[in-house]
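*Asks:* Got a predicted structure here, sequence first:
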Amino acid sequence: MKWTDVQDIAIELVDSKPDVDPMQLRFTELRQWVLELEGFDDDPERCNEKILEAIQQAWIDEAE
């Protein structure tokens, strides 16, 4: 997965962090959790706030 695979990342986070409320998440935590996902293979420096916001929103949508 790459940073641009927002939907795939969100699905993985829903599965791996079922007890986490994505609305109460700090972007520093979110970034670290994405980097730790199995199958994630992208440059950490390519991450930015816009990408993290998109991942967070997709996670919220998936969790509903």
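*Replies:* Received the coordinates, thanks.

*Asks:* alpha carbons only for contacts and neighbour counts from here, please
*Replies:* Noted.

*Asks:* give the contact list for residue 8.
*Replies:* residue 1 (C-alpha atoms under 8 Å, 6 or more residues apart in numbering).

*Asks:* And residue 62, by the same measure?
*Replies:* So residue 62 contacts 10-11, 14 (C-alpha under 8 Å, 6+ apart).

*Asks:* what about it, which helix or strand?
*Replies:* helix 49-63 (DSSP states H and E).

*Asks:* if we can go back for a sec, and the contacts of residue 62 as CSV, adding distance to residue 64?
*Replies:* Converted to CSV, the contacts of residue 62 look like this (distance: C-alpha to C-alpha, whole Å):
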residue, distance to residue 64
10, 12
11, 12
14, 10
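
*Asks:* Please compare the first structure with the one that follows:
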Amino acid sequence: MGLRWTDTIDIAIELTEAHPDVDPQWVRFTDLHAWICALPDFKDDPTKSTEGLLEAIQMAWIDEAS
């Protein structure tokens, strides 16, 4: 089935593993969007993202990284 935009915690975990040296607090939404879409398990429509979803994913990633 794959990851969808609403799978914020699972995406955050995958981003933590894919980018261990990145401080997610400073990631631009354009980069975050690209990195999410590049995840092997991500299967959602790239055009369905919103600023709110990206912010939620970024916050979950910050929590995972700390």
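*Replies:* Nice, thanks for sending it over. Everything numeric in this text was worked out from a predicted model, so none of it was measured.

*Asks:* related to what we said a few turns ago, distance to residue 40 of the first structure, neighbour count and secondary structure added to the contacts of residue 62 of the first structure, as a markdown table?
*Replies:* What follows is these, written out as a markdown table (distance: C-alpha to C-alpha, whole Å; neighbours: other C-alpha atoms under 10 Å; DSSP: H, G, I helix; E, B strand; the rest coil):
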| residue | distance to residue 40 of the first structure | neighbour count | secondary structure |
| --- | --- | --- | --- |
| 10 | 12 | 23 | helix |
| 11 | 13 | 16 | helix |
| 14 | 15 | 18 | helix |
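
*Asks:* still contacting in the second structure, which of these?
*Replies:* Among the contacts of residue 62 of the first structure, the ones still in contact in the second structure (both residues aligned by TM-score structural alignment, their matches' C-alpha atoms under 8 Å) are 10-11, 14.

*Asks:* Need the three-state assignment for the nearest residue to residue 33 of the first structure once chain neighbours are set aside.
*Replies:* Spatial nearest neighbour of residue 33 of the first structure, chain neighbours left out: residue 13 (8.0 Å); criterion: C-alpha to C-alpha, 6 or more residues apart in numbering. Look at residue 13 of the first structure: counting by DSSP: H, G, I helix; E, B strand; the rest coil, its state is helix.
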